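S.K.: Based on what follows, work out the 3D shape:
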Amino acid sequence: MSRLPEPLPRALAPLPGEGLPGLTLRLSHRLDLSPTMLFARTGLQTSKGSYTSGRLLLALGDRLTAFAQATQLTPVEAARLTLAPDSERYPPISMSLHPRPNRFFPYDLWVFTAFTRYCPRCLLGDGSVIQQRHGGPWKIRWRLPVIFICQDHQTFLRDGCPRCQRSAHAFDQAGSRLLPLSPHGGLHPAQCRNRETGLTPTRQFCGARLDSMAAQPPQPEITPSLWRLQNRITDLLNEATDPLEASRYFTGLRVMSAILQATWPQGRHFTPTGLSDALDEHVDQLKRRAGERKDHAERLRWDAPPRSAVATAILLDGAATLLALERPALREALRTMLPSAPAKSSKQWGRTWLHLKKHASTQLRDDVEAAVANYL
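M.R.: Here you go, the predicted structure:
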C-alpha cells in the first residue's frame, strides 16, 4: 500500500461550489508553489514526469484519500470538488465516468473538460482577506453546459478571455490536463493561463485578469424565462431531487437541443424573442467551418452544446419549450422540423439516439422515435 502524503503546512477551506482546479490554484498560490508541485504533494500526480489528467474533474477515484489527507479535508469535502456528486442526475457525467470499452473519445460533449465558463465577479471574491489574497472560486458546475447564468450575480457566465480570445483554461484535447501551464507558478488564480503564440521566453502565457469587469464585453439582459430555466436546472441537480426525474429532463433537453441545432432556423419561434442572434452565429459558424475543411465537417456534431453561455441559454430555452408541449403539439413541431435534418444514421447526430434510448422517458422516446421513423 502506498504511503499517504504529509499534510500541507497550510490549508484552505473549499469555497461554496468550488471545483478541484480552483482549490488547487488558490492553494498553490497561498503556498507559493506551482500547481504541478502541489499536484505531486497532494497525490494527484502519481509519478515524476506524469501529468494530472482532466479526468479528475469527474472523480478523484483512488487519489481521494491521499488528496484529502494532504489538504486536510474530509473525503466528502474532497469528493465535492468534482462532478461525481451530480452523476446520478446528469447522465453525461456517468457516461464519462464509465465510457464504453475502446471508445476513442471517452468524455461526453455535455461535460466541459477542455475549458470552463466563469463569472468574473465570483473570481474577484467576496472582499474577505483570504479572497482578496487568493481570489474567489472557480466553480465545478461551470463545467456543465446547462449552467449558463451565475445566480449569485445574475449575469450570464463568460467563456473567453478578453485578451487572448481563447476559452478559459483551454486545451485542444478534452480531458487532457486538469490545468493549463501547471508547471508555471506565480500566477494569481484569476489570471488567464492560456499559452499564446508569439510570446517571448519570459512570457509564455496570456496572464490577463479574468476577475476584471472593465475588460469584459457587454452581455444581453437575462429574460425571465431564462432565469426560471436556470433555477429549475439548479433545483434538478439538488441532492433532494429524484435522480430519475432529473436524468430524464436533462436527456430531453439534450435531444431537443440536437434537433433544434440540426434543423435551425426551423425552430426559431420556440426560442426567446430578440436573443436568437447568438444561436444564429453559433450554427452559422459550425456550418461555415464544416464547409471550409473536411476534418471540421467530419467532427460536426449537432448534439454538442455551444461554448457561449448566451447561445446555450437560448438553445436550452427552446428545448425546454418543446418539452413542455402537449404530445400532439410536440409531434406537429417535430413533423415541421425534422424533414430538414440529416439522416438518422449521420454521425452529425453524435450520441443523441443513444441518450434517447437509455435515459429518456418512455413517452418522449416513443414520440421522437416515431417522428424520426417518419421523416428521417
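
S.K.: Could you use CA atoms for every contact and neighbour count after this?
M.R.: Will do.

S.K.: mind listing the helices for the stretch 201-350 of the chain?
M.R.: Along the stretch 201-350 of the chain, counting by DSSP state H, counting those that start in this stretch, helices occupy 224-237, 243-263, 277-292, 294-299, 309-323, 327-337.

S.K.: Let me have these in TSV, adding distance to Gly198 and mean neighbour count as columns.
M.R.: Below are the helices of the stretch 201-350 of the chain laid out as TSV (distance: least, CA to CA, whole Å; neighbours: other CA atoms under 10 Å):
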stretch	distance to Gly198	mean neighbour count
helix 224-237	40	16
helix 243-263	36	22
helix 277-292	25	15
helix 294-299	25	13
helix 309-323	29	23
helix 327-337	46	15
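
S.K.: now the other sequence, so there's something to compare against:
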Amino acid sequence: MPPNSPAAPDPPSPSAERARTPLGSALLRSIPGGYDITGLPLQVPPLPAESAPSWLRRLADRYTLTPQQILRVLGDEGRPTTLAALHAHIERNAAGITQHLRIPEDDLENLCCAPALDTLTAGYLQLYHHRAWQPSPASRYCPECLTQEPTAWAAAWRNPYTVICPTHAAILHDLCPSCGQRPFATMSWLGQVAEPWICPSRRPAPRGRFGRPKRGVRPFCGHDLRTVTRQPATDDRRPDPGPTL
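M.R.: The predicted model follows:
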C-alpha cells in the first residue's frame, strides 16, 4: 500500500493573518459608517484668541491627565521647556493632532500666532529702542473671565500693555494671592492635573537655615483664581503696569 500522504496544514485563522501583516491595523479600522477609532473621543477645539497653554490645560482636564501626558498621546515624547518650544511642538505635530482630535490645522496655527499687540510691541521696541523683545510666558488673568464656560486664558493677557479686561471693565491680576507667583511663568504646569481656573504655579520653595531654598518637589498652589477679588477699572484707580519690558 502506498504510504499515507501528510495531512494538509490547517489554514491560518483571519486573526493570525492580521497579526502577521502590517495591514492588520488598517483592516481593523475599516468600519462602516466612516467612524475612525484612531481619534480621541472628546473634542476640545481651541477658542478664538486663546493661548496654547490654556487650550492644552482644557484638553488635559477633559481626560483627567496632565498636559505632558496629552502631548505624549499626540505624538511627542519630549517635554517643552519654554513657551516657544510648546508652539514648535504643536506646529511639528499638527498633522497628528488634527487626526487625533479632528481639529482644523488653521485653528492650531492660530494658537501659535502672536497676538497683534505682541507684534506691535516688538516692532515699536525694535524701531525706537533697538531692542529685541519676546513676550513673557507669564500671564495676567481676569477672575470673571475664568468663571465663563468654557474657561480660557487669552493670549493677549501675556502682553505687558494688556492691563484691563475690556469685557468686564476690570484690572487684570498679575499674581496669585495664595502663592504670590505669576501664572504660567514656568512650564511646571505641564505636570499638573487641574481645572483651567486653578493656579498653575508651584508654591515657593521653603528656606533652610541659611536662607537657601530647600531642595525637593514643591507642591502646586491649587488656588481657585475665580475667587480673587475683582478690581474695577475706574479713573481714580490706575492699574499696576507690571514688570518692566
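
S.K.: Fetch the TM-score of the aligned pair.
M.R.: TM-score of the superposed chains, computed with TM-score structural alignment, normalised by the length of structure 2, equals 0.65; 194 aligned residues with a CA RMSD of 3.5 Å.

S.K.: if we can go back for a sec, export the helices of the stretch 201-350 of structure 1 to a markdown table and append columns for distance to Ile147 of structure 1.
M.R.: Output for the helices of the stretch 201-350 of structure 1, formatted as a markdown table (distance: least, CA to CA, whole Å):
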| stretch | distance to Ile147 of structure 1 |
| --- | --- |
| helix 224-237 | 7 |
| helix 243-263 | 12 |
| helix 277-292 | 16 |
| helix 294-299 | 24 |
| helix 309-323 | 8 |
| helix 327-337 | 25 |
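
S.K.: which residues in structure 2 form helices?
M.R.: Ranges of helices in structure 2, per DSSP state H, are 14-20, 24-28, 52-63, 67-73, 83-92, 94-101, 105-112, 116-129.

S.K.: Compare those helices and give me the one nearest Arg140 of structure 2.
M.R.: helix 52-63 (12.4 Å; CA to CA).

S.K.: What range does the closest one cover in structure 1?
M.R.: Helix 52-63 of structure 2 corresponds to residues 20-31 in structure 1, going by TM-score structural alignment.

S.K.: Now the matching stretch on structure 2. Mean distance?
M.R.: For stretch 20-31 of structure 1, the mean deviation from structure 2 after alignment is 0.9 Å (mean CA distance after the TM-score superposition for structure 1).

S.K.: Provide the contact partners of that stretch at residue level.
M.R.: For stretch 20-31 of structure 1, contacts defined as CA atoms under 8 Å, 6 or more residues apart in numbering pick out 10-12, 14, 34-35, 38-39, 56-57, 81-82, 134-135, 137-140, 178-179, 185-189.

S.K.: rewinding a little: tell me which of the helices of structure 2 approaches Thr227 of structure 2 most closely.
M.R.: Using CA to CA, the helices of structure 2 put helix 52-63 closest to Thr227 of structure 2, at 18.6 Å.

S.K.: And the residue nearest to Leu109 of structure 1 when sequence neighbours are not counted, how close does it get to Thr352 of structure 1?
M.R.: Using CA to CA, 6 or more residues apart in numbering and skipping residues adjacent in sequence, the residue nearest Leu109 of structure 1 is Ala304, 5.6 Å away. Distance of Ala304 of structure 1 to Thr352 of structure 1, given as CA to CA, to the nearest Å: 9 Å.

S.K.: shared neighbours of those two, which are they?
M.R.: The contact sets of Ala304 of structure 1 and Thr352 overlap at Ala258 (CA under 8 Å, 6+ apart).
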